[in-house]
Every structure is written in C-alpha cells, then in structure tokens.
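Undergrad: the sequence isn't on hand, but the structure is:
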C-alpha cells in the first residue's frame, strides 16, 4: 500500500489517475482540492481534502506520512510556479519520498519550443527547480511523466474516457480535416491514451527501483505522414490545410491575453482565439521534436501493452 497525495485532484486527468489507483484496491489516496469535498464522489480508499495551497505549514501537515505527491496544476495558472514550488518545499519538509510534477505532455525538447508553446513554460521552470533542490544531495525523487499528446483527442466527439473532455484538433477525424506544416511529413508525434497514462502511473507508484527523472511514456509513435495514411486506411481521408514553417515561425505567441484561459470554461470566442494560436504553436513544437517523447517507462514496464493509434482509430471509427 502506498499513501499518495494528489494536488489539483479535481482536474480531468487527475480523476483518470485516481480511478486507476482505486482499481488496484491497494492504495490510500488524498485528493487535494480547492472546492467543497462534499461535491466529490465517495471512492474506496480516497479522502477528499480542501487544501489551502498558500499555507506551507498546512501543506506540510497534510503531507505527513505521504510517500508520493502528484501535481496536476495547469502551469499557466500558477505565476512564477509559486504554488507548485511551495508544494514541493512542503513535500520535502514532510519527508515525502517521491514527487510527480505537473508535466503530462510534450517531451525533452519542450524548452526549445517555448516560443511556440509558451503556456508550458512553467513545466521547464519546475524541472529546473527540482534539479536545483537535488543538486547538493537528493532530497526527493521525482519523475516527469511526459506523454506527448492525448490519443483520445483523435476520437472526438466520441467519448473515449471517463473524465477527459476532447475537441477536434490537429487531426480532426470527424470532419476529416487537418492543418499541418508543408514538407514535414516525417515529424513525429507520440500519442498516448489517458487510460495508458493512468495505467503506467498506477504501476509506477509501486515500482521499487529509482524513478527516472525524465519519465517518457510512449503510447504510439506516429509520423504526420503515417497519420494521414491511417485516415485513408480506415476510410476517413483528410483534407489538409498546408502551412509554411517560416510563416508559423514568424508569428508571435504570448500568454498575456490568455492568463486566465481555461479550455473547458472560457467563452467560445476565447477558446477559438486560443486554439488558433495553439494549433500553430503546437505545429512549430512538433517540427522541433517537442512531441517526440522518449520511452523510459516503457522500458521499465516491458509487459505493459499500450494502445496503438491504429488500434484506437479502428475501434472508434471502424475500419474501411
């Protein structure tokens, strides 16, 4: 049994992970939330606790006896990463053994792509913070779960997970439309289902070896050209809008306008404006390898069977 505290436990991906941990019937989970705990379902082994993240001493108290802390904060909502840094400091003070930063996307090339994906800058800052606090001696073990893109988005509008909402984006199989960079068919995107992310996490908390600092989870490694061919193979060929890399690179992207942006609650016009910016930024990131995630956890868990993009697409959309 592992005692696990989950910060940002009301987030959609956090809920997927909590379900996977509950399914093991092994662990004690503390779901740290900002809302009234009474709003959340009763789950075996799960205690919902209203957390005051501005109070470090209270966080230290809540984390007593906890072995693993996982964070699911949207980093663009945390200026200077102050809240997550306070959580890390509290975990260290409380004697927590392992920490999972709010990563859950992209890969090792993120830093070189921040001009395209500025809303992820906090992930890089937290990575440096964890490196710094372990510089003299290791005070807390951590792994950055890097997963690429959620494969479930390829199934939109079909509901393919219990908690994560999707939208048609990049490759829209419903509308059979894609927006891509010209002459970049060999660019790689790793697609991983949220179920596989949660499945790996549930095994990782029990892993007795040293956690890898870079914790790549590779569900399915697919080039842009291969995804277009998969669309044809299942009878959903794409109409493609081709953009030029130099045009996308020249555009300036900033998060100032979207400081309080939430994909799931913002007005439709804000969502449309953000997605227009995000699509081009993500394409730029893809061209630089930001979504070509490594496979550290695949190697640690060689018996785990990941869902491939082809399997997922055939299940959701049928085969030709």
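TA: It's in. These numbers were taken from a predicted model, which means no experiment stands behind them.
Undergrad: C-alpha only now, for contacts and for neighbours.
TA: OK.
Undergrad: could you pull up the residues touching residue 192?
TA: 147, 148, 149, 150, 151, 152, 217, 218, 219, 220, 307 (Cα atoms under 8 Å, 6 or more residues apart in numbering).
Undergrad: the fifth one: how many residues sit nearby?
TA: Translated: residue 151. 25 (other Cα atoms under 10 Å).
Undergrad: try the last one
TA: By the criterion of other Cα under 10 Å, residue 307 has 17 neighbours.
Undergrad: thinking again about what came up before, widest-spaced pair of the contacts of residue 192?
TA: Pairwise distances among the contacts of residue 192 were taken by Cα to Cα; the largest, 15.1 Å, belongs to 152 and 217.
Undergrad: these two - which one has more neighbours?
TA: residue 217 (29 against 25).
Undergrad: my read: that one touches residue 296, true?
TA: Yes. Using Cα atoms under 8 Å as the test, residue 217 is close enough to residue 296 to be in contact (6.7 Å).
Undergrad: in a strand, residue 241, correct?
TA: Yes. Counting by DSSP: H, G, I helix; E, B strand; the rest coil, residue 241 is part of a strand.
Undergrad: which non-adjacent residue is nearest it?
TA: The shortest distance from residue 241 to any residue other than its chain neighbours is 4.7 Å, reached at residue 179 (Cα to Cα, 6 or more residues apart in numbering).
Undergrad: and here is the other one:
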C-alpha cells in the first residue's frame, strides 16, 4: 500500500482525541485535517485545516474527505452511530484506511464482546469489515489498548486516590493490560506508518501489565501517610447489576462501569493481552518504575 500522508481526524478535541491529534501533528509524517461539528467551539492551531461537517450527511462528509488517505475516528461512545455515514463517505471519497473509535478492551474476546456497553462497537466492526470486503481499496485497523492508564488512575478507576475503602475486583490479582493516552496516540501514528502490516485487523498495544493489588502496594509505598482498606467486589455481581439497569433503560455511568470492570478484571474476558504489536509499532513497554512515577504523580495531584 502507498504511504499514508493525508489524515483526517474526527473527535480531535476529546480526552483521547486530543493526544491522538497531538501525536499525529508532532510526528511530522502527516498532513492533518480536523473534522468537527458545525456547532463545535473547539479551538485548533491556525496551521491546521478544520472542516465543519454534518456527521449525518454522507454527501457533505464525502466532500470533506476528498483527497484524504486515512480517517481516524475518536468520536465518543454516545456518537457511535455517526460513524456509519463517516464510513460510507470514506468509501465514496477513496479513503484507504479507516480507524474506528475502538480504543478499548479486547472485544474480540467473545465474553467481553457480548457485554452491552460494547455492542455499538461490535456492530461497527461488522459494517467496516463488510465495506472492506466489498471495496478492496478500503481497509481498516482496530486499536485495542485496555483501560487508559493515566486517565483511569486520575479518576480512581484502579484505586481510591484519597484512601479509605477501595474496591478490589475479583480479589485484585487479575493481570490486565493498560496504556497511557500518549502511547495510544503514538500507536495511531505507527499504525498509519505500517499500513500493510496493520491492514484489516485488530492491533494490540499496551504500556504494561499490572494488577490492582500491585498498584495499591505502590500507592502505599509512595504515600505511606494514606491508609487504605480493601473490599472485595464481584465483577459477576457488577455485570448482573448493569444488565438489569440496561434492561430497564437506565444506561447510566454506574451500569457502564459495571461492564467495563467485567471486561478488564474478570477471568476469561481477555483483560490481559496475550500478544501485542508493540515491537511492530516500535513502542517500548513501560517498567514498574515508570508505573510508580505515574502513581506518585497522580496521588500528589489528588491529595
């Protein structure tokens, strides 16, 4: 496949979109165009081309994507359905590589993929695979990275930052893969730089594999003045709760977190990636010392 040079990104101002956008710019390998809603107030550098679009309009999107080699979608989970017109427009515009807004757990694992919180992503896979099968010049890559390491630390997803009671999911000893936002941005860059090797498949990346108990031990080491107590929480019970909420139409954050925890911490859900593409992408793994620095920084900013 010819080198990818022109890249359009949708969702460039979000929590994950911003570091991906920055990585694309800083790499120096791409001409980056930002797609944004007509109503968006997000600001971007004057040097970057910004095209305001209606994500429901295939003709408008097709015009916006003229000349683009790749599209990176970092649209939020609540906007998953808007990617369908974006995919259709990408095909019509001759885009060669599409990266849907995946960036999550290993939802190729049947157990994880069956969780309702991931259904929209799985359905999108069906669409993008079908389009690739029907249009040989259109290809895709699915990036899977586990929970966002720095973001999840800062929001207390792994441990309670302020001390006191902290939940240990299924005992807290289940290893899981996790990746910082910056590394995910670098992964996007390298996937686009390796179009043949990453064609029409899932690409796995991680900074490290750890456990909740390991993180808690590091937190206790770097902040001995904070006292933590632990409470075992069953991810099976969390999934049951989340299923009931979804069934009643209450698709709130509590329910979503129940499903997320199941996919990350439960046995058999693929939370620890068995094979990763770090070597292909030239992305080194982080050390336990690096993890300690991250945890120390987050704890110092939180307390």
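TA: Sure, I can see it. These numbers come from a predicted model, not from an experiment.
Undergrad: which residues touch the longest helix anywhere in the first structure?
TA: Assignment by DSSP state H gives helix 268-287 as the longest helix of the first structure. Where contact means Cα under 8 Å, 6+ apart, the residues beyond helix 268-287 of the first structure that reach it are 110, 113-117, 169-170, 180-181, 184, 187-189, 245, 248-249, 253, 258, 261, 263, 291-292.
Undergrad: so which of these sit within helices?
TA: 245, 248, 249.
Undergrad: about what we covered before: in the longest helix of the first structure, what counts as buried?
TA: 270-271, 274-275, 277-287 (16 or more other Cα atoms under 10 Å).
Undergrad: do stretch 35-42 of the second structure as well
TA: Neighbour counts using 16+ other Cα under 10 Å place 35, 36 of stretch 35-42 of the second structure among the buried residues.
Undergrad: end-to-end on that stretch?
TA: For stretch 35-42 of the second structure, the separation between the terminal residues is 11 Å (Cα to Cα, to the nearest Å).
Undergrad: alignment lookup: residue 269 of the first structure to the second structure.
TA: When the structures are aligned by TM-score structural alignment, no residue of the second structure is matched to residue 269 of the first structure.
Undergrad: look up how far residue 173 of the first structure lies from the residue nearest the centre of the first structure.
TA: When the first structure is reduced to its mean C-alpha position, the nearest residue by Cα atoms, centre = their mean turns out to be residue 104, at 2.3 Å. If you measure residue 104 of the first structure against residue 173 of the first structure using Cα to Cα, the figure is 23 Å.
Undergrad: repeat for residue 302 of the first structure
TA: To residue 173 of the first structure, residue 302 of the first structure is 31 Å away according to Cα to Cα.
Undergrad: more neighbours, the two?
TA: Per other Cα under 10 Å, whichever of residue 302 of the first structure and residue 173 has more neighbours is residue 173, with 21 against 8.
Undergrad: OK, contacts around the residue nearest to residue 241 of the first structure?
TA: By Cα under 8 Å, 6+ apart, the residues touching residue 179 of the first structure are 170, 171, 240, 241, 242, 243.
Undergrad: lining up those residues with the second structure, which overlap?
TA: With contacts defined as both residues aligned by TM-score structural alignment, their matches' Cα atoms under 8 Å, 171, 240, 241, 242, 243 are the ones among the contacts of residue 179 of the first structure whose aligned partners also touch in the second structure.
Undergrad: filter those down to just the buried residues.
TA: Burial by neighbour count, 16+ other Cα under 10 Å: within these this picks out residue 171.
Undergrad: for the kept ones among the contacts of residue 179 of the first structure, give me JSON lines that also has distance to residue 24 of the first structure.
TA: Converted to JSON lines, these look like this (distance: Cα to Cα, whole Å):
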{"residue": "171", "distance to residue 24 of the first structure": "34"}
{"residue": "240", "distance to residue 24 of the first structure": "43"}
{"residue": "241", "distance to residue 24 of the first structure": "45"}
{"residue": "242", "distance to residue 24 of the first structure": "45"}
{"residue": "243", "distance to residue 24 of the first structure": "46"}
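Undergrad: okay then, goodbye and thanks.
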